[in-house]
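Student: next input, structure requested:
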Amino acid sequence: MDIHNTDNNPPRHAIESDDEDEFNPQNQPDSVPELTVKLIGDVPAQRSLVVATADPGAFWARGTDLGEQTGAIAANGVQVGLVFNPAWTNATVIVSEALSRLPVWAMHPYAQAIIDALKPTSVALLDEYAVPSYISSSASALDAPIRFLSISAFDSNNEAQPFAPPNLVNTTSAAFLSLLSISNTPGTLILLPTPNILKPAPRTIEPSNFTHLTQDVTEWSAAVMDQAQQLLFRAIGEPTYKHWELKGGPPTSPKSTAASRRSEVGEGGMYL
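Tutor: Reported below is the predicted structural model:
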């Protein structure tokens, strides 16, 4: 009689791959690295919160009036989140992972630290989904819609389509929604369509990269960004009169310096 012990490692052929970057349980560290999250600045708590992540966050920040940066969120000493308190909204705004992306092991504790510190009354998240890999019988890569995923009542007024199973969100936004669901805090994720396959999360937290803001950020039309902005603030029960408009005209050439574009994420630049 063969006895199968589930505590043993799987046979080598079951996990071996020609792709050295593919997940391999035999190559994982014995323990998850520690993460220290620090909130810098006097950021008000118990307000609505908007978290705009990665490329969507960086591009959205260029066309909305965030004002002066009022704080920052550091993960293991690296500035990952930029905090703003615009005069035209009661919500706190965090532009997250625009300068440095989080590895998978850091996503949950990062989101947990922000929720614990700010105790938001409701949260709206902005992120992206890859159109080429989205599973749907009706999705069109030529006219892909904004999609949403909500753990609370949310009426998109037909301006966005549901992000339907079996599709998955595997960015930090998923950690936020999971934690908000446990605490019964209203939360809605707005997802912008991108024609690119999303890059895998890095293995470590890398230093802030300002060059990324000048060369690699995906760009969306003004109409799509304005629609996404209206959806974000509708999700936290605060419809806004503000409209999104890309500042500075057409994108600058790759030869432009990072310093010339830093002020476009808010008006106060970035610090830490």
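
Student: rest of the way, CA atoms for contacts and neighbours
Tutor: Fine.

Student: the closest residue to residue 222 other than its chain neighbours: how many residues sit nearby?
Tutor: Once flanking residues are discounted, residue 222 sits nearest to residue 245: 6.2 Å by Cα to Cα, 6 or more residues apart in numbering. A count of neighbours around residue 245, defined by other Cα atoms under 10 Å, yields 17.

Student: please apply the same query to the one 5 residues further on.
Tutor: Residue 250 has 7 neighbouring residues, counting by other Cα under 10 Å.

Student: can you tell me the helix or strand for it?
Tutor: Under DSSP states H and E, no helix or strand contains residue 250.

Student: kindly report the same for residue 66.
Tutor: With DSSP H and E as criterion, residue 66 is part of no helix or strand.

Student: rewinding a little: hmm, the residue nearest to residue 222 is touching residue 61, no?
Tutor: No. When contacts are counted by Cα atoms under 8 Å, residue 245 is not listed as touching residue 61 (10.0 Å).

Student: just confirm residue 226 is within a strand.
Tutor: No. When classified by DSSP: H, G, I helix; E, B strand; the rest coil, residue 226 is found to be helix rather than part of a strand.

Student: following up with a second sequence; could you model it the same way so I can compare the two?
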Amino acid sequence: MPRQDIDPLADTQPPRYSYESDDEDELDVINPSSDSSADASSVEVRFLPPAEGENDKEKEGTLIIASGGIGVAWARGASLGEQVGQVNVNKRAIGLIFRPAWARTNGTIIISEAFTRLPVIAMNPYARAVLDRWNPSKVVLLDAYSTATYISPEPIPHHAAPLRYLSTERKVFPNSSPLSFFAPPNLIQSTTAAFLNLLALPSSQKASSGLALLVPSRRAPLPSPKIIPPDEDESTSATLSVLSSIEDSEDWDPALLRQTHHAALEAASIHDRAGEWTDPIADRREKKSAKPYGRRRLTETEEGMYI
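Tutor: This next block holds a predicted model:
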């Protein structure tokens, strides 16, 4: 680039072309150009069926929101029953709504981000829309935390990592509880954080309590996507049966999932034997082993066993 001799004692600014670099002319790093994908107004949250069809008794109850891979694994054995609704963000199925029998009449379960993860710009609008829709008195969130990145005074191997919690209330579980506090300086940056943030902020509306149950995971947290890929058919319903087809390389411990299920039901004040969590893989193995094979039949007699 051409240079010009500059008098350091001059009162005027040097000519523009005398600077070493003109990178700021090519790319404004400090003030990047606005992008529609980073505009909060471009986030549209819709409910199927519409809110007008909701019964008043379904509001101000307990809301359980299970997110991501742990949400899918938990849903497979939680006996959620038939799907009754859906939460769409920019025409993408983000939340699947269930009202299982064990949740009684005032409990709602949402399996969130099972198919599509939300970008950061959409987390708060999604969480606010869900809370405004149900106005729950209590919210229980199921999510995961990475044992590989968790900061603790002493290293904790994954197999010994406990189930942790975060609460909007000054609630401390007893020492006999298997739950441990999700201690600072550790952070969660998923949609669960958006829910807890809204629940913790003072509001003129009815106060709601929030509790996040965080299951240990071997995986490091992935960065959030930048945009939500739109779905052309908004009426497309993502059913629970599709969850069984989602491949998850995370080897979740059934005992840990059962412990998470019990902790969620206890936090939601739901105590019902019908709400027991069952391992779907073990159930399939039992059914397969008990399945009859054609016309072959074992007959036991006094002299031996014949087919």
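
Student: can you pull the TM-score for these?
Tutor: In this superposition the chains share a TM-score of 0.77, using TM-score structural alignment, normalised by the length of the first structure; 229 aligned residues with a Cα RMSD of 2.5 Å.

Student: touching, residue 120 of the second structure and residue 227? I think so.
Tutor: No. Look at residue 120 of the second structure against residue 227 with Cα under 8 Å: they stay out of range, at 9.0 Å.

Student: in the second structure, which spans are strands?
Tutor: 45-48, 62-67, 83-89, 92-98, 107-112, 138-146, 163-167, 179-181, 209-217, 299-300, 305-306 (DSSP state E).

Student: of those strands, which is nearest residue 241 of the second structure?
Tutor: Of all the strands of the second structure, it is strand 83-89 that lies closest to residue 241 of the second structure, at 9.7 Å by Cα to Cα.

Student: and the strands of the second structure as CSV, adding distance to residue 256 of the second structure and mean neighbour count?
Tutor: Output for the strands of the second structure, formatted as CSV (distance: least, Cα to Cα, whole Å; neighbours: other Cα atoms under 10 Å):
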stretch, distance to residue 256 of the second structure, mean neighbour count
strand 45-48, 32, 18
strand 62-67, 15, 26
strand 83-89, 25, 21
strand 92-98, 23, 25
strand 107-112, 18, 25
strand 138-146, 12, 23
strand 163-167, 8, 20
strand 179-181, 11, 18
strand 209-217, 8, 23
strand 299-300, 42, 10
strand 305-306, 43, 9
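
Student: dump those strands into CSV; add distance to residue 261 of the second structure as well.
Tutor: Listed next are those as CSV, based on distance: least, Cα to Cα, whole Å:
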stretch, distance to residue 261 of the second structure
strand 45-48, 26
strand 62-67, 11
strand 83-89, 19
strand 92-98, 16
strand 107-112, 12
strand 138-146, 9
strand 163-167, 11
strand 179-181, 13
strand 209-217, 10
strand 299-300, 43
strand 305-306, 45
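
Student: so for residue 25 of the second structure, which of these sits nearest?
Tutor: Short answer: strand 83-89, nearest of those by Cα to Cα, at 36.6 Å.

Student: once aligned to the first structure, how far is the closest one on average?
Tutor: Aligned to the first structure and superposed, strand 83-89 of the second structure gives a mean residue distance of 0.3 Å (mean Cα distance after the TM-score superposition for the first structure).

Student: going by neighbour count, list what's buried in stretch 134-149 of the first structure.
Tutor: By 16 or more other Cα atoms under 10 Å, the buried positions in stretch 134-149 of the first structure come out as 134, 144-149.

Student: what about residue 90 of the second structure, distance to residue 118 of the second structure?
Tutor: To residue 118 of the second structure, residue 90 of the second structure is 10 Å away according to Cα to Cα, to the nearest Å.

Student: if you could redo that for residue 133 of the second structure, that was the one I meant.
Tutor: For residue 133 of the second structure, the distance to residue 118 of the second structure - Cα to Cα - is 19 Å.

Student: these two: who's more crowded?
Tutor: More neighbours surround residue 118 than the other of residue 133 of the second structure and residue 118, with 23 against 14 (other Cα under 10 Å).
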